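Provided below for reference: sequence and predicted model.
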Amino acid sequence: MGLIYILQHIYYAGNLIENNLIWLSKEIPAWNSTEVAWSCPGDSKTQNCFFELLFNMSHYVKLCNWLLCNSFYELDSIACDLIPGIIPVGPLLLGNQLGGHAGSFWTEDSTCLSWLDKQSVGSVIYVAFGSISIHSKQQFEELALGLELIGQPFLWVVRSDIIDEPLVEFLDGFKTRINDRGMIVQWAPQEKVLAHPSTVCFLSHCGWNSTLESISMGVPFLCWPYFADQFNNKNYICDVWKVGLGLNPDENGLITRHEINTKIKTLLCDDGIKTNALKLKEMAKKSVTKGGSSFKNFESFIEQIKH
């Protein structure tokens, strides 16, 4: 939502200064100019296309009679109030209704649910980076070695295109070492995984759908944003809602195995984060039940389009 105002700022003031902070309100996290949505990985042509897309989107938003938002008012009331006419109607969780294929072209591997059934309650680290994020071979191997260091069960979604280099030899050795302690799939039924009692935390890219799904299930985050709104989502997760921790790269831009190991262990010992996550879960549930804010917003929207 805040992207609209950032785009307007750029349009009237010119290019942003590197590492400049943009405050839409002193009560919500600032945007770092190096982390805005069009500062995505790739060449300048890709970034320009993304900027144009978002800028045009801001124009069409102004023409809308209604602007439905997959969030709930209590989660971010200040940001909602910044945009007149916005209607929060979330969280919208569709996996069960659509047979487990909501919003993805990847085929889910539901065998991971049987594997989760065999794990202890609150023991499994779920690792997934959405359908776009990619890693260098070095970064991928550091992540794998970090999960190996932790010494507890993990479920890791590894898309076939997550890196551009061959992984077979490394993964074969990795799988041999971890044996049955970890499971690797190309895609997972994420809502069901997050709702499973064995899942203890979510190592995530902080995409908005993933963020809402984890909030709705009361699962704490370990944040590894990649591009677009994910950096701002991470700021909310860590600094506003306090339901997760962020991973920090070293001086070479690498998130090391030791950083991963340390942060996950810290997260799992933080009772405050766990408590906050459960509170948000209840807020999300209340918002979509009869009398809740999103429930009433959706009812009001339906009434408006009837007349």
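Here it is on my side, so go on. Numbers count the residues shown, from 1 in each chain.

switch to C-alpha atoms for all contacts and neighbour counts from now on
Noted.

show me the longest helix that occurs in this structure.
Ranked by number of residues, the top helix in the chain under DSSP state H is helix 44-63.

for that helix, which positions count as buried?
Neighbour-count burial for helix 44-63 flags Gln47, Phe50, Phe51, Leu54, Phe55, Ser58 (criterion: 16 or more other C-alpha atoms under 10 Å).

structure two is appended below for comparative analysis:
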Amino acid sequence: MDSGAIINQKKPHVVFIPYPAQSHIKCMLKLARLLHQKGLNITFINTQSNHKRLLKSGGTFHWLDAAPGFQFKTVPDGLPDSNSDHEVDPHTQTIAELWSYLATNFFDSFLDLVAGLETPVTCIVSDGFMTYTNMLYAAEKLRVPIIIFWTLAACGFMGFYQLKILMEKGLVPLKDESYLTNDYLEMEINWIPGMEGIRLKDLPEFTRSTKPNDPGFKFLLETAQVADKASHMIIHSFEQLEFNLIKELKSTFPNLYTIGPLQLLLNQMTEKETKKSSYNGYSLWEEEPECVQWLDSKEPNSVVYVNFGSIAVMCLQDLLEFGWGLVNSGHEFLWIIRTDLVDGKPAVLPQELEVAIKRKGFVASWCSQEEVLNHRSVGGFLTHGGWGSIIESLSAGVPMVCWPVSGDQPTNCRQMCKEWEVGMEIERNVKRDEVKTHVRMLMAGEEGDRMRKKAMEWKKMAETAAGSGGSSSLEIDKLADEIKKLSRN
């Protein structure tokens, strides 16, 4: 399962540990590539089944042929380690099961893995959401510095970090379930520069917890507290987008690096690759080229792209409301329906809706999202509001309609609508008429035109940040230099 490469003994050696989910792996792989191109050796650790899925998704690691000093290693994930050629079923293990297994087993597996590496480790770059596996203690035990990478926006990180502060103020957990319906969650949080006016309900779902001993609540509290123990942190954002908030964070965490958008930074360094090939090689699912072929036949800015990410699930009724809303909008749409999107199972649509979709839509199970968002025919994005999706949409200059589900998505959605002015929100209890109205506004209304203009402004600022001498370009150089200094200590 492992893939190895010759590691140069004289170069700094960085071990990457992503949280084992699509968007986290994709984000960390891109940073690993950037640091590798800056002259660092990389060992990238996946769970066994995820690594097998990456290898089988098609076109993966095409850039590794010219990447000596970049290797992959794997740790067990609780699934049988099969050497067969059959594709690993991604649904034989829930996120909760994987989370539980890694909490118990990752620490020892990681120490064994590091002990077997031929080259000493200079530092560890760990996903902030993997710290529940005792990564800080592992780094201390190995006497290796650790850098925490939050694959989030600054607002997303700050949303999670608020749990510690809200607990200190006695605002969470909720005293009882009546607080869910008595407008308590409408309370404004007025102490975060750059997030003025944000409400409790716009923060991650911990604001809805009534039990301090709830495993999810405890996990998020421990994750929030990790930031205070980390000497160096990375956030996937850029200064122009969240200037006041990043300034505030850097006053609290001086060794903080903002290095986004990662794809635009990679575009600066991979000029020999075509744009299309530079987008690929990071997916746990096979990307269907028919999506782009269908888009090629459409008019500029005429298609709504619909994708609710790699983890979010919905009930069948929600899927039907979205489906009829899209059909009734009258606009053409490309809709990604994962095989596990509806309650973790394949979706079965009524025949009447299937027939209606075929008139205006194209349905696929996965696609190359960045290639789609950068396609000339895509004029809007209906998204769950995951940070990977939002920063990719901003990088492409595409406005959004957001249906936030969990995690940092409500925070991202609020900032997208209120601060960055590139989106509109659909209520959690989705209705087809609301979907229809929002899609029409996005694609043909004055509001959509205004948001599209604003999105193009953010695209230009993102390109400036990632360009030569830009803020993110300088930050990635600082990060690489800091790691090289560690190797000399």
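Perfect, I can see it now. Keep in mind that this is a model prediction, so the values were computed, not measured.

returning to that earlier point: let me know the closest of the buried residues of helix 44-63 of structure 1 to Leu149 of structure 1.
Among the buried residues of helix 44-63 of structure 1, Gln47 lies closest to Leu149 of structure 1 (C-alpha to C-alpha), at 36.5 Å.

return the distance of the residue lying closest to the closest one once chain neighbours are set aside relative to Ala13 of structure 1.
Nearest in space to Gln47 of structure 1, with sequence neighbours left out and distances taken as C-alpha to C-alpha, 6 or more residues apart in numbering, is Trp38 at 5.1 Å. Distance check for Trp38 of structure 1 against Ala13 of structure 1: by C-alpha to C-alpha, to the nearest Å, it reads 17 Å.

what about the two, which has more around it?
Per other C-alpha atoms under 10 Å, whichever of Trp38 of structure 1 and Ala13 has more neighbours is Trp38, with 22 against 9.

give the contact list for the aligned residue in structure 1 for Trp387 of structure 2.
Matched by TM-score structural alignment, Trp387 of structure 2 corresponds to Trp208 in structure 1. With C-alpha atoms under 8 Å, 6 or more residues apart in numbering as the criterion, the residues that contact Trp208 of structure 1 are Asp229, Gln230, Asn233.

tell me where the stretch 51-200 of structure 2 has strands.
Assignment of strands within the stretch 51-200 of structure 2 using DSSP state E, counting those that start in this stretch yields the ranges 70-75, 123-127, 146-150, 188-189, 198-199.

can you pull out the helices in structure 1?
The residue ranges that make up the helices of structure 1, judged by DSSP H, are 2-13, 44-63, 77-82, 111-117, 137-150, 168-178, 190-195, 208-217, 230-235, 257-268, 271-288, 293-306.

show me what the first one is packed against.
If contacts are counted by 3 or more C-alpha pairs under 8 Å, 6 or more residues apart in numbering; DSSP states H and E, helix 2-13 of structure 1 sits against helix 44-63.

what packs against the helix it packs on?
The contact analysis (3+ C-alpha pairs under 8 Å, 6+ apart) places helix 44-63 of structure 1 against helix 2-13.

which position in structure 2 pairs with Ser110 of structure 1?
So Ser110 of structure 1 corresponds to Pro289, using TM-score structural alignment.

its match contacts Cys367, doesn't it?
Yes - Pro289 of structure 2 is in contact with Cys367 according to C-alpha atoms under 8 Å; the separation is 7.1 Å.

higher neighbour count, the two?
Neighbours around Pro289 of structure 2 and Cys367, counted as other C-alpha under 10 Å, are more numerous at Cys367. The numbers are 22 against 12.

excluding covalently adjacent residues, which one is nearest to the equivalent of the more buried one over in structure 1?
The pairwise alignment with structure 1 assigns Cys367 of structure 2 to Ala188, based on TM-score structural alignment. The spatially closest residue to Ala188 of structure 1, leaving aside those adjacent along the chain, is Glu108, at 4.9 Å (C-alpha to C-alpha, 6+ apart).

now for that neighbour: which residues touch it?
Remark: with contacts taken as C-alpha under 8 Å, 6+ apart, Glu108 of structure 1 is in contact with Gly100, His101, Gln186, Trp187, Ala188, Pro189.

name the member of the residues you listed with the most neighbours.
Taking other C-alpha under 10 Å as the neighbour criterion, Ala188 ranks highest of the contacts of Glu108 of structure 1 with 25 neighbours.

what's the spacing between that one and Ser198 of structure 1?
The spacing between Ala188 of structure 1 and Ser198 of structure 1, counted by C-alpha to C-alpha, is 15 Å.

quick one on the thing from earlier: from the contacts of Glu108 of structure 1, which two are the most distant?
Greatest spatial distance among the contacts of Glu108 of structure 1 (C-alpha to C-alpha): Gly100 and Gln186, at 14.5 Å.

picking up where we left off before, out of the helices of structure 1, which is closest to Ala30 of structure 1?
Evaluated with C-alpha to C-alpha, these place helix 230-235 nearest to Ala30 of structure 1, the distance being 8.0 Å.
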